[in-house]
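Q: need coordinates for the below:
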Amino acid sequence: MTADPPLLGTSGGPAVIRHQLAERAFDAIATGVGDGTSVRALFATERSQRRVLLRAVLDAARPRPDAHGPLVAVDEVWDLLVRAERSDPAETARVLYQPQTGIWATHVLRRIRNLVYDDAPLWADVGYLHAMAAAAAIRCGLRFRLCVPLRQGAAMLPTLGYARLPVRDAWETVEVAVTARGAVRCTSRSGTTVDIRRPLDLDTDDSAGWTPCTVLHARAGRGALSVVLDDIDPYRHILRPSRPARLTPAALRRWETMLTQAWSLLVTEHPEQARGLSTGLSVLVPLARAERFRPRSASSGDAFGSLLLSEPDDAVQLAATLVHELQHAKLGALMHLFDLYENDSRNLFYAPWRDDPRPLGGLLQGVYAFFGVTRFWRRQRQVAAGSRSVLAHFEFALWRQQVAHTLRGLLAAPELTGLGRRFLDGVAIVLAGWLTEPVPGNVAQRAAAAAMNHRAGWRIRHLCPPADAVEALARAWAAKVAVSGPVPPSDMRPDPAARLLDTRSALTRLWLADRDAFRELQRCDGVGRRVSGATAADLAYVSADYPSARQLYLSDLADSPDRPDAWVGLGLTAQAVGHKLVAQAVLTRPELVLAVSRAVAARTGRRPHPWDLADWLGGCLRGQGADAL
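A: Predicted coordinates for the structure are as follows:
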């Protein structure tokens, strides 16, 4: 890989670079092999993307007086960046190409174009460029003086740390200067100073008022991983700038331990993914602890190399999450180079890993991410033992099924370009082999039920059946006559309040992995306070106490006839006990069952019995199946 061209002066633009990706590299990325080489190639393109964004900010901010405020003009800052790069290109690159730069640049451009609102003055956001220039100059050993934003008492020097100074106003400036002895002095408008004696030593907090960045190191065999655990940079989060939120020492130790263990697992058992992560991952942004088996993670195409994630349950979960987000990063970089689908598509699709409908681009990202997750669990089930092995079999069986279901629909989408179809064909070829691999019978059944649970839960919340078909069925029910003939497909009407579609899947994971914890959950009062969205009926269903589950779901529907989760739970219970007609109706067209129940109540003044209605509708729908998602 050739060296990056230098940034140009204030009157020029970024140098023209033509990136190419060999056909075999494109195909390797699709099939998930050769990750180290492919990520290095993609990272080179992301550096070019970052330079273009930097130049766009410069051009957009230059004519705006409110983009400068009390700070010097952006042209002067650009000149300092050019000076730093000429002195030490590698150290300057560490600042310019950090993932937070991409989030910051896109945020500033959206603000200037009035696409987002922020209560901070525009100059405070634009001034992150000044902070980057100061950090680059410090890294290069240059002498300089420059004012940078002081955001609510914190002056960030990207990749180094932040100084804390008392403030009169939420938005002020602080002067950063390098002393004759090479130390850094930050001086507020009130004259308060913070001296940073060793700014490049990220492992030592040696100055009052100075908090260095945290870097975690992990090593296993010949593989090494070093990442910034970023809890301080204002642009570490995707949606909006954030204040520093330092981890406690205990939380930091847990992250260090988890990362060390996860990296050892990846290097030992998943070496291709480890090579990709060592090249493409540079920043972890910690989020608050999530519920067990419900980790939260996110990444952005604007921030290649950065990953936001909640504190994991264990090292295996962390390793799986790292693989998941690496897939997102690779595909995001690839889509900066190639059009895999037409951008004018406004259609929304079912995504088996989300509560909400997704656009085509998001669905493509999800397929590729969970393709990588499936690969991870395929290997993990071969090396895990005991309950961990059972859980790995479950994850493999579930995600190969969900990816295959979604992939079939994606490959039929007319919006795909030729390259997009070629990319997904590569995924499909590998996945086809995995679909034939055996999984223990009981685990396979639970994975199939989990897939059906999510699909039915999504349908009942986001689809609406035709009103005339609903009324016809309600009249027929009231008249006690049978109905035959196909029911037209439902229309999508997204429900923005839909959430917690994974509740029964989370309980299933707990049942498979930690039976003692599950039984403790059964003994406690208020299961919904422990596992959001869970009910006593769900516990009975997951533990295979189907008579109790049926009665409890019916009781829930007697109290709240429109509860989507109770309707779907009733259908799953019917499927488990072999009542095909009830399962047919509730699991393939749950939105229709609920709509007819409401229509019957409106017509007769009382709700029909859920089981009886579903049994009757199952007969009406016999052989029809669900319309495609």
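Q: alpha carbons only for contacts and neighbour counts from here, please
A: Noted.
Q: the longest helix belonging to the chain: how far from the chain's middle?
A: Criterion DSSP state H: the longest helix present in the chain is helix 35-61. With Cα atoms, centre = their mean, to the nearest Å as the basis, helix 35-61 stands 21 Å off its chain's centre.
Q: list the buried residues for that helix?
A: 35-58, 61 (16 or more other Cα atoms under 10 Å).
Q: next helix or strand past that helix?
A: helix 74-87 (DSSP states H and E).
Q: list the contacts of that next one.
A: With contact meaning Cα atoms under 8 Å, 6 or more residues apart in numbering, helix 74-87 is reached by 6-10, 58, 61-62, 68, 91-93, 129-130, 133, 136-137, 140, 142.
Q: if we go to 7 Å?
A: Under the contact criterion Cα atoms under 7 Å, 6 or more residues apart in numbering, helix 74-87 has outside partners 7-10, 58, 62, 92, 130, 133, 136-137, 140.
Q: also stretch 400-418?
A: Stretch 400-418 is contacted from outside by 339-342, 345, 352, 367, 370-371, 374, 421, 435, 451, using Cα under 7 Å, 6+ apart.
Q: which of these count as buried?
A: Buried by 16+ other Cα under 10 Å: 340-341, 352, 367, 370-371, 374, 421, 451, out of those.
Q: ok, these vs residue 157, which is closest?
A: residue 370 (36.1 Å; Cα to Cα).
Q: how about the contacts made by that closest one?
A: Contacts of residue 370 by Cα under 7 Å, 6+ apart are 324, 399, 403.
Q: show the contacting residues for the first one.
A: Each residue near residue 324 by Cα under 7 Å, 6+ apart is listed here: 369-370, 372-373.
Q: SS state for residue 150?
A: strand (DSSP: H, G, I helix; E, B strand; the rest coil).
Q: state the distance from it to residue 207.
A: 18 Å (Cα to Cα, to the nearest Å).
Q: between these two, which one's more packed in?
A: residue 150 (26 against 15; other Cα atoms under 10 Å).
Q: from residue 254, how far out is that one?
A: In terms of Cα to Cα, residue 150 sits 31 Å off from residue 254.
Q: measure how buried residue 248 is and give me the count.
A: The burial count for residue 248: 9, using other Cα under 10 Å.
Q: so where do the helices sit in the stretch 401-550 of the chain?
A: Ranges of helices in the stretch 401-550 of the chain, per DSSP state H, counting those that start in this stretch, are 418-435, 441-462, 467-479, 503-513, 515-523, 527-530, 536-542, 546-559.
Q: could you dump the ones you listed into a markdown table with distance to residue 334 added?
A: Formatted as a markdown table, the helices of the stretch 401-550 of the chain follow (distance: least, Cα to Cα, whole Å):
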| stretch | distance to residue 334 |
| --- | --- |
| helix 418-435 | 11 |
| helix 441-462 | 29 |
| helix 467-479 | 44 |
| helix 503-513 | 32 |
| helix 515-523 | 42 |
| helix 527-530 | 40 |
| helix 536-542 | 41 |
| helix 546-559 | 46 |
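Q: let's see this one next, to set against the first:
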Amino acid sequence: MSGPFVPFRQFVLKVHSRCDLACDHCYVYEHADQSWRGRPKVISDEIVFWAALRIAEHVKEHGLDTVHVVMHGGEPLLAGRDRLGRIAAELRSRLGGLCELDLRIHTNGVLLDERFCEVFAEYGIKVGVSLDGDRAANDRHRRFADGRSSYDLVVRAVEMLRSRPELYAGLLCTIDVANDPVAVYRALAALDPPHIDFLLPHATWDDPPPRPAPTAYADWLITVFEAWTAEGGSPPVRMFESIIRTLGGGSSLTESLGLQPSDLVVIETDGSYEQADSLKTAFDGAPGTGLHVLRHTLDEVARHTGILARQQGLDGLCDECRACPVVDSCGGGLYAHRYRTGSGFANPSVFSADLFKLITHIRRRKRMSAPTHTVPAAAVDALASGRGGRHEVFHLAESQRSLRRALLAAVNTAVNPAANPAANPAANPAANPAANPAANRTVSPAAGDGTAARGAWELIATLDGTHPGVVDAVLAHPYVRVWAAECLRDRGHAGHLANVAAAAAIRAGVTAALDVQVLGGSVHLPTLGVLEVDPGGAEPGSRRTARLEAEGGSFRLPGHGALGVITPGGGGPAWHPVRRLSAGDFSVALEDTDPFRDCHQWPAAARLTGEEAAAWQSAFERAWALIESDHPEYAPGLRAGLTTLMPLTPAPEGREVSSTARHAFGAVAAALPDDPATLALLVIHEFQHVKMGAILDILDLYDEKDTRLFYAPWRDDPRPLEGLLQGTYAHIAVTDFWRARRHSAPDPAQAQFARWRRDTAEAIETLALSGALTPLGARFVESMRHAVTPWLDEPVPAAVLEAAARSARDHRRRWTAATSPPGRP
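A: Sure, this is the predicted structure:
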């Protein structure tokens, strides 16, 4: 079968086909498909080589920027440390430089020890663990063959991961309605997982799940949802967040919900390609494709009828599902759960009634609840301390996602007044994606008329239904929001909407044609790079359009045939891709191409030379190592929210310069400093402003009508209340940086710590006494004070203390002289 398909982005690599537990609910060993019996126990080095090669081919063919590989089983730890290390090394070697590799392993945790963790740390492997709740819940199914409990060993493994949070991916829990839902949830939440995945037990209409009541699974999950909501919605629960996202028009985080096409394939220990493991519950041989890594490419697998059947969105559902009012969120449920002998998968899910009740309950609760963009109280307190980790920054990032979409909808309304408001929900740029699920639609708006903006919008809407992760990634680029805000002020930038759509189409690998904006002689594609169309031949700021045609992850401008076909990951005389900076498994964009990046306090640097980019890479790698070793409290939040570094032009006087922009969430701008420690400080400092900007987008901390100006100990000019709040919050991290730095570089760290702790504490008191804080703002500032106050008692040499006091007095005296009205002392 030939034709368009969705490239694979998720790969499950079976590294061992046996298990050391005998869980009676296991889909691999206890359900209809028994193909594991004839497969090798452990994957061979040859199969690993070919699997990595096939994935790399697929990445290059489709220009994929990220792929996810999960090492799975059976129990993957049975493959041993050495083999797992070799597998990881092969994957990283093959994919390094081609794309980002999110490498994970999913285990029952029984064998996990420090030596495994050392291997996982070396190769950047995150670890997910299966645990069904408290001891009673877990031991109902998850036991050894002789009946022994696995609970203590698994909890020991999770505690080991909690001590190494960079390895901790989350917990997976299979639901049994005989277990106490609140006890299960709280037992899992107490282990502080980055995510919890609740899974419905695999079942079909031929072999339905145990069901003591008609909607027993919905009732169980609703009880958990209410407890989760009451406790602030943390830790994240993937099922609940997927329902909330899809109810708002966004993408699901799991293949068991939503209408987005599946992009997952399994590679078994013998090298066979299979569909999702959940199909093992349907019938013997259900996941099989008959294809093998030694003989077939992943493109051939992607065209397999079974794979294509799981990529049809609304069109792939039965009539009953298509007519359901919650189909956009439910998506028909997990494909395997629809199976019935005689009608195959053309049925609703065997959990259909449960999904309907759960989704409608969450929808009703969200409608009744307070504002959409909220942050749990515990997360607010953690952020107010000046830190805040992955979970807290995740909440900020999610609120930014909705704000970006609302802003894009406003841009569409502004540039396309004829747009139907019903197709422009503020939380989602797409009209109902189910109404137009085509993954490879060609959009050809005519140049110079109103259909251009409309065509770009329609393309984004279509892609949001078929490739929602791609749309999210493009819209998350910090300078897309900057452009959108600017576009509402200056309609001359409206043409860039087509560039945003083109970037999404190229990343999705679909076919599209549209007229993009040529700004100053170049076509700028956010997240991808810039193509010089008229090098040296266009006036700065000049605007025109050019036809862009995208196909299979590449693009061309047919009116500029000499440029040829451009592959985003490549380079060339005219094409300048966005570079990336990497340090271990953490990577950010080095953005020196986007025309809307010049929105900071200091001017943006021009496109970097190769030598300059290499200097940034070296400095970033060393700066990140210093952050992780000396300032580990800030690393998880940075991982969750920092996406972009933007080079600034160095200041003439040689001073260090750095900045953030109010609308550019995720971006830190800086001129490259001379040493990595300074870069680490600038990143930590400026990311505080990124966080505070996002906080102020969704929380009212002060009276915006208050126009008074205040003294800030680090500024020569008086500051409005928001500026003082921003600066004080940032200087908590500056103080904390020098506080930790005293142990490795006492000079100048002692003096800097003494100065900034004093000044930051003073500014906190100015905020607290301003009389302009809301109750939430007062609580926020009190948490800031609580973080800084203990530092005031830490010992510092007397001479250093006196110097800090003298510096503070001198600064205040100069500030007063400069800002006092004429005639007043």
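Q: about what we covered before: the longest helix of structure 1 aligns to what range in structure 2?
A: Aligned using TM-score structural alignment, helix 35-61 of structure 1 spans residues 389-415 in structure 2.
Q: what do you get for stretch 312-331 of structure 1?
A: Under TM-score structural alignment, the counterpart of stretch 312-331 of structure 1 in structure 2 spans residues 673-692.
Q: residue ranges of the strands in the stretch 201-350 of structure 1, please?
A: 210-212, 215-220, 223-229, 283-287, 297-298, 306-310, 348-349 (DSSP state E, counting those that start in this stretch).
Q: of all the residues in the third one, which ones are buried?
A: Taking 16+ other Cα under 10 Å as the neighbour-count basis, strand 223-229 of structure 1 is seen to contain the buried residues 223-225, 227-229.
Q: closest one of the residues you listed to residue 378 of structure 1?
A: Of these, the one sitting nearest to residue 378 of structure 1 (Cα to Cα) turns out to be residue 223, at 22.0 Å.
Q: if I pick the closest one, what's in contact with it?
A: Listed by Cα under 7 Å, 6+ apart, the contact set of residue 223 of structure 1 reads residue 267.
Q: go with 8 Å
A: 267, 274-275, 278.
Q: with residue 531 of structure 2 instead?
A: 522-524, 574-576.
Q: could you do residue 498 of structure 2 as well?
A: Residue 498 of structure 2 neighbours (Cα under 8 Å, 6+ apart): 452-453, 456-457, 514-517.
Q: skip the chain neighbours and tell me the closest residue to the residue nearest in space to the middle of structure 2.
A: Compute the mean C-alpha point of structure 2, and by Cα atoms, centre = their mean the closest residue is residue 640, 6.9 Å away. Once flanking residues are discounted, residue 640 of structure 2 sits nearest to residue 390: 5.4 Å by Cα to Cα, 6 or more residues apart in numbering.
Q: likewise for residue 599 of structure 1?
A: residue 474 (5.9 Å).
Q: surely the one you found meets residue 600?
A: Yes - the criterion here is Cα atoms under 8 Å, and residue 474 of structure 1 meets it with residue 600 at 5.1 Å.
Q: report the inter-axis angle for the one helix or strand residue 245 of structure 2 maps to versus helix 390-415.
A: Using DSSP H and E, residue 245 of structure 2 falls within helix 238-247. On the basis of axes from the mean of the first three to the mean of the last three Cα atoms, to 10 degrees, helix 238-247 of structure 2 is oriented at 10 degrees to helix 390-415.
Q: circling back to that earlier point, quick check: the residue nearest to residue 640 of structure 2 vs residue 66 of structure 2, distance?
A: Counting by Cα to Cα, the gap from residue 390 of structure 2 to residue 66 of structure 2 is 20 Å.
Q: I'd like the distance between residue 235 of structure 1 and residue 172 of structure 1.
A: For residue 235 of structure 1, the distance to residue 172 of structure 1 - Cα to Cα - is 18 Å.
Q: for residue 371 of structure 1, give me its contacts.
A: By Cα under 8 Å, 6+ apart, the residues touching residue 371 of structure 1 are 399-400, 403, 427, 431.
Q: taking those together, which two end up most distant?
A: Pairwise distances among these were taken by Cα to Cα; the largest, 13.4 Å, belongs to 399 and 427.
Q: going along the chain, name the helices of the stretch 201-350 of structure 1.
A: 249-269, 271-280, 315-337.
Q: just put those helices in JSON lines and tack on distance to residue 294 of structure 1.
A: Converted to JSON lines, these look like this (distance: least, Cα to Cα, whole Å):
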{"stretch": "helix 249-269", "distance to residue 294 of structure 1": "17"}
{"stretch": "helix 271-280", "distance to residue 294 of structure 1": "22"}
{"stretch": "helix 315-337", "distance to residue 294 of structure 1": "10"}
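Q: please name whichever of those helices is nearest to residue 507 of structure 1.
A: Comparing the helices of the stretch 201-350 of structure 1 by Cα to Cα, helix 315-337 comes nearest, at 16.0 Å.
Q: burial of residue 442 of structure 1, as a residue count?
A: Neighbours around residue 442 of structure 1, by other Cα under 10 Å: 11.
Q: counterpart of it in structure 2?
A: Alignment note: residue 442 of structure 1 maps to residue 799 in structure 2; criterion TM-score structural alignment.
Q: and that match, how far from residue 652 of structure 2?
A: 33 Å.
Q: rewinding a little: ok, the residue nearest to the centre of structure 2 - contacts?
A: Per Cα under 8 Å, 6+ apart, neighbours of residue 640 of structure 2: 389-390, 393-394.
Q: could you measure the counterpart of residue 462 of structure 1 in structure 2 against residue 724 of structure 2, distance?
A: Under the alignment (TM-score structural alignment), residue 462 of structure 1 maps onto residue 819 of structure 2. According to Cα to Cα, residue 819 of structure 2 stands 16 Å off from residue 724 of structure 2.
Q: what does residue 690 of structure 2 give?
A: 15 Å.
Q: of the two, who's got more company?
A: residue 690 (26 against 23).
Q: what's the closest non-adjacent residue to the more buried one?
A: With Cα to Cα, 6+ apart, the residue lying closest to residue 690 of structure 2 is residue 665, at 5.8 Å.
Q: residues near that neighbour, how many?
A: 30.
Q: so what's it up against?
A: Contacts of residue 665 of structure 2 were listed using Cα under 8 Å, 6+ apart, and they are 400, 478, 641, 690-691, 693-694.
Q: ok, back up a step: next step: the contacts of residue 324 of structure 1 restricted to helices.
A: 369-370, 372-373.
Q: which single one of those residues is nearest to residue 617 of structure 1?
A: Nearest to residue 617 of structure 1 among those, with distances taken as Cα to Cα, is residue 370, at 34.8 Å.
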